[in-house]
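Asks: How does the following fold in three dimensions:
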Amino acid sequence: MTLINIYRIANLSKVFKKLNVCQIQPYSSHTKFAEHKPLERIRNIGISAHIDSGKTTLTERILFYTGRIDAMHEVKGKDNVGAVMDSMELERQRGITIQSAATYTIWKDHNINIIDTPGHVDFTVEVERALRVLDGAVLVLCAVGGVQSQTLTVNRQMKRYNVPCLAFINKLDRLSANPHRVLKQMRSKLNHNAAFLHLPIGLEKDCQGILDLVQEKAMYFDGDYGEKVRLDEIPQDRRAEVQEKRHELIEQLSNVDEKLGELFLEEKTPTIDDLKQAIRRTTLKRVFTPVLLGTALKNKGVQPLLDAVLEYLPHPGEVENTAILNEKKHTEGQNILLDPSRNDKKPFVGLAFKLELSKFGQLTYLRCYQGMLKRGDNIFNARTGKKVKVSRLVRMHSNNMEEVNEVLAGDIFALFGVDCASGDTFINDGKLNLSLESIHVPDPVVSMSIKPKNNKDRDNFSKAVARFTKEDPTFHFRYDGDNKETIVSGMGELHLEIYAQRMEREYNCPVELGKPKVAFRETMMSPCSFDYLHKKQSGGAGQYARVIGIMEPLPPQQNTMLEFVDETIGTNVPKPFVPGVQRGFIDTCQKGYLSGHKISGVKFRLQDGAHHIVDSSELAFFLAAKGAVKDVFDNGSWQILEPIMFVEVTMPEEFHGTVIGQLNKRGGIITGTEGSEGWTTIYAEVPLNNMFGYAGELRSMTQGKGEFSMEYSRYSPCLPDVQEQLIRKYQEEMGILPDQKKKKN
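Replies: Modelled structure (predicted):
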């Protein structure tokens, strides 16, 4: 390579770093990490946990010990570098993971694909889509915090996708660290059949290493960065404890493993291999969870965790993955088992699980489940049928792309320039109609109004919204025509706040977030007749139209509709002018006179009228209908309707009473409850106007363990005090004094 080319590459890297986009690494420098290993030597794992349990720090240590990176850095970026997996500037500033990041490395001649996921509940979809494509997971728990709110959510997600896991109790060096309490919580709160594989040698500032119960050895981590693992004899004063805990481990395994159960009943001592095989069998069946210990920050316990990943978590060939085969002759799809063996004769099947849109196009993360994909091959989107040529194949190392020539079953990789949605299936045979199970996407729970601070930024605002809604299926955007404002919805206030900050940083578009308005409605309480004459003469042809009829309320189940009925007989109202009456009625209903909201749930019955042979026109009847509605407002009885939401709240049983009390305070009506395995679900109907801020309140009430979803149920009359407030607010906005406007109740 010439000096000029080296100079160009160096400058390009600086530009990419400044733009915070994927950087391209020369293929040759990472050849050993891009090697294709046999199926048995591949592990696809995710690192998942509650926020601030040490996932990213643990991933940083794993990459260092496997030789993937040359130096370790702090998560919060105090040294102005930050962790490798937190590539976004916002992540480094806040010290949290916002987007899941993928990497791959080699440990003991095994290729490990790792996805580091966020811990905050607002970014739960990142965990969902990572667990959908992974074969195993490491559940990280804090030795002080133990089982926390997001731990419960992650545990449910692992159960949904049937992902085997190891537990790693981190932060043994923290004050008040107590791994024994965390194990009890795993058994009681997560219902895991769990047991220690390690015991700590000292806690807090005295943490020196770990005791391995399987090998019955003490492990110390020497060197400046704990890179040298030293095995030693178990200290004399800890031998009785090790024997007791090892016996407990064997007992827990014997309850769920037949082979070890037979040895236990025969009172035979299992060998190290017997134990390891029993742990592997039971972990793969998700009937046992091995618990390992360490402190990632102090560089202790990471290498044994890597060994456990290889020994106890499955390789892609041990996980059953099915696809739905849709053939024309079948009414329903037929489930077929995919072949994970690295057989290039089988058709390629891959799942797009994550999208990232950069200035250079869409980057699509895929998992290959069957067959082989080479650079230059053609693939088809099973949903749309579109054909795409694969011009570039890359493996991801955080925000760095590393070129590869081919990928095989079990690999996680990325493509550039493929237009698709998250959850799409790709195949290389256009005639084969295969589709994989998609990703579970939770419904958004928080909505806020959003607008750019400067009108000149509207183009950038549109680009940002288009990008973020495509990347994140839990981030929704819509325009509310009732209130003339744009609404964004997401998983929490932090979720929306992060996107608002990203719009400002990445698109130079500062935005304002605010509480959205509720779409109230106005309706009639009782029928009211009208007889309105519109007459105008100003020289030349005038305007003349008379409409007679009744306006009446529709039944409650139709209170969001408007109905127009022409009951006229004869030619008093000529038929060509009837559409003008209908348009006048519908146009007037767009803005009510009580609070400025839409009128709905009203039926307009046109029964009679009069016309003039010269002065009548469609416009005259349009204006007559508008006047008739105005007269009915002045003479009739009106009320305001509000949207009622169907709310479903899930939380641990101990918070049942508190949550019901709070829903009652918000004007909710409890319609039912059900519970199972220590969890309770409450069903209620609550006015939407009373649901703002409920997400944060529910989390504080339930120690972050509660979740809720809501959907529109119906419109119902609002309370008199709410109606009075809305009328008063509207009058103030319009500059109308109370004695100038007749208020109806």
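Asks: contacts and neighbour counts: CA atoms only from here.
Replies: Noted.
Asks: buried residues in stretch 703-716?
Replies: Residues of stretch 703-716 classed as buried by neighbour count (16 or more other Cα atoms under 10 Å): 704-710, 714-716.
Asks: ok now that stretch, how far from the chain's centre?
Replies: Computed by Cα atoms, centre = their mean, to the nearest Å, the chain-centroid distance of stretch 703-716 equals 16 Å.
Asks: What are the contacting residues of it?
Replies: By Cα atoms under 8 Å, 6 or more residues apart in numbering, the surrounding residues in contact with stretch 703-716 are 148-150, 152, 443-445, 556-557, 559-560, 641-652, 685, 695, 698-699.
Asks: quick one more, to check against the first:
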Amino acid sequence: MVTRSLLAVSRASFSLLRATSRPYSTATETKFEAKYDPAEGDRLRKLRNIGISAHIDSGKTTLTERILFYTGRIDEIHEVRGKDNVGAKMDSMELEREKGITIQSAATYAHWKGNAINIIDTPGHVDFTIEVERALRVLDSAILVLCAVGGVQSQTITVDRQMKRYNVPRICFVNKMDRAGANPWRIIDQLRTKLKLNACAVQIPIVAEAKLEGVVDIVNMKAYFHEGAKGETIVTKDIPADLVEAATARRQELIETIADVDEELGEMFLMEEEPTNEQLAAAIRRATISLKFCPVFMGSAYHNKGVQPMLDGVISYLPTPFEVPNHALDAKNNEEKVTLSSSSADPFVSLAFKLEESRFGQLTYLRIYQGTLRKGEWIVNTRTGKKVKVPRLVRMHSNEMEDVDSVGSGEICALFGIECASGDTFTDGNSALTMTSMFVPQPVISLSIEPKGKESTNFSRALNRFQREDPTFKVHVDAESKQTIISGMGELHLEIYVERMRREYNTECITGKPQVAYRETITSRANFNYTHKKQSGGSGQYGKVMGYIEPVEEELEDGKTVEFLNETVGMNIPHQFIPAIEKGFNEGCEKGALVGATVTNTRFVLEDGASHAVDSSELAFKLAGLNAFREAFLSAGPQILEPIMDVNVNAPVEYQGTVIGLLNKRKGTIHDSDVRDEYVEVNAEVPLNEMFGFSTDLRSISQGKGEFSMEYKRHAPVASFVQTQMIDEYKKALAAKNK
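Replies: The predicted structure follows:
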């Protein structure tokens, strides 16, 4: 038991901490006033929108399968890549069941103890990170799943960054507590040190003879045991005698952690008052919703332990739709930020966050922020101004659909027969509100692709569909080679789409060697003073531009990597020609002067220029902007950048030296290696160009026991000798084409 003197020390330390500590949250500290219609308050109070996210193989889909079973949405439990050839409910795609991974996020809904829960199960593989991105963009809260042995891994860090980007409150679920080497306290320490989360356990595990029997709820000080063939019966008992002291100490740690970020509980702590179970639970809820705390649950989804208490935690600690601030921009009022209510009676506003092709046409997933959507109603796409009718409205249960007549605010639904793009806002036409866009990462790898044999319309139809569905999948035709180039987030990403073309469109494809998505940038400022002049009889072309280009250090809005600034004064350049100059700059950025790669992190500042009353035109100023940029680019310390990947390798400890040697051979920078339970985990940064064929080499040196995951981290300059070599090769290739 914690003694009174120890508590006094804790309280003294705490009062000092309250003056200096800051919560991890980057969210605004201004108080958000929840707005909703009291008439439907009960429905909204009993509604949760959650996403389930984690590193690959942490057990997200298995956890979702158990949630669906315990909430009565499915009658039987099926495993990921199961032996019964059925597979998990949320992995509806044939490829997902074959490979045992989630490729597309899947939506469903369930009911738990009178509460409605909309759930989106997201992929864990980094190549499909856009699925996580758009799910978190529209969800109110999330469950971050962690392996009790693997802990915080590379993709966990990415998911955490995405949750923080959209200010998503979350609870953590430490899964696979039945595995040898499971250590939840080490995982909580990683959450604090690696993710900078103010995390603390709200449960402790009950382990008997190396088996997880249940969990102790340290908020209510009760023990939960699982009985029945599939753990469906929860038996509540007193805490086992050998765990009472540990549970009391952990509860005190929880109270101190919450008191640090919650004013109400902090005052009680300083006054040496013991909070009731209800007061502690209310404080956890307040701190979680305000992004100042992260409660940690424990269990084993595969062995049916700890899932139902975690579901109770979802209801108890995660926010309702009206407790999360959602904003739109008013196009009629200089894009002023407008806080949306959660009332179904207010004007309709929704966001199309995901598109899918189905046998009935395009399926558009919508998150409704306010208002009500009814079947047969007319809605307006804010981006296009187009008015469309809602022919069919459904709620999704993985790949199954359930028709509904209307959907209220705070809900997630889908509709058919509407042409739109991912990220479009729909309203009732009475407002010009538009939702802020989501972050879309740039592709890092490309392949040339062509149909095997005779080209059919299915080839272009498939590529068009995949581009519409997935913003990270890009297609373009190379102007010089006339080849079709597909770009994406990794080898697996592109491999999946090539395989889907074969299965879904009966189109066999031949792919070329993977090409790394190099970038070009500048390192210093360079001025330009360029005149485009051409006379060929009759009216000619004239446009003069003056200004400078400079490197961009800060992050730009909406994921942009280049910026055009017009700082001209007066009418030396007529205003109608300014967009043409910007167009010329953007065209120059599409193909850099060094190796023809996309230019990034560059700002073009137009300061002055000149025009001619007769000879000036949009074309003249576009060419002036293009050539001015190209000329200045070569004087601004141009550099080639290559994608650097964060690589995480797991292998038996006897192969530690060989694995590190393999990474060094591929120009990797080792950050740390951690040995646990006869396995070594090595984290390194490696250029993507060096990672081709890595899986084959890793398997051969580790007798098939090694595995790795990688994710894009950043673009970094290539070595100077490599840059010279690449420029020479590019010039030779151009010369050969021009012969």
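Asks: still on that earlier bit, can you tell me which of the buried residues of stretch 703-716 of structure 1 comes closest to Lys18 of structure 1?
Replies: Nearest to Lys18 of structure 1 out of those is Gly704 (Cα to Cα; 36.8 Å).
Asks: Doesn't the closest one lie inside a strand?
Replies: No. Per DSSP: H, G, I helix; E, B strand; the rest coil, Gly704 of structure 1 lies outside any strand segment and is coil.
Asks: And it, how far from Tyr712 of structure 1?
Replies: 25 Å (Cα to Cα, to the nearest Å).
Asks: cool, Tyr104 of structure 1 as well?
Replies: 44 Å.
Asks: Check Leu197 of structure 1 too.
Replies: Going from Leu197 of structure 1 to Tyr712 of structure 1 by Cα to Cα gives 49 Å.
Asks: got the contact list for the residue nearest to the spatial centre of structure 2?
Replies: Nearest to the mean C-alpha position of structure 2, by Cα atoms, centre = their mean, lies Glu133 at 2.7 Å. Counting by Cα under 8 Å, 6+ apart, Glu133 of structure 2 touches 162, 438-440.
Asks: Which of the residues you listed lies at the shortest distance from Ala142 of structure 2?
Replies: When the contacts of Glu133 of structure 2 are compared for distance to Ala142 of structure 2 (Cα to Cα), Gln162 wins out at 11.0 Å.
Asks: Can you tell me the closest non-neighbouring residue to the closest one?
Replies: Glu133 (6.4 Å; Cα to Cα, 6 or more residues apart in numbering).
Asks: Could you look up the SS state of the one you found?
Replies: Applying three-state DSSP: Glu133 of structure 2 is helix.
Asks: That one -> structure 1?
Replies: Following TM-score structural alignment, the counterpart assigned to Glu133 of structure 2 within structure 1 is Glu128.
Asks: now Gln190 of structure 2
Replies: So, by TM-score structural alignment, Gln190 of structure 2 is matched to Gln185.
Asks: same for whichever strand or helix holds that match, what does it pack against?
Replies: Here Gln185 of structure 1 sits within helix 179-188, counting by DSSP states H and E. On a contact count with 3 or more Cα pairs under 8 Å, 6 or more residues apart in numbering; DSSP states H and E, helix 179-188 of structure 1 meets strand 194-196.
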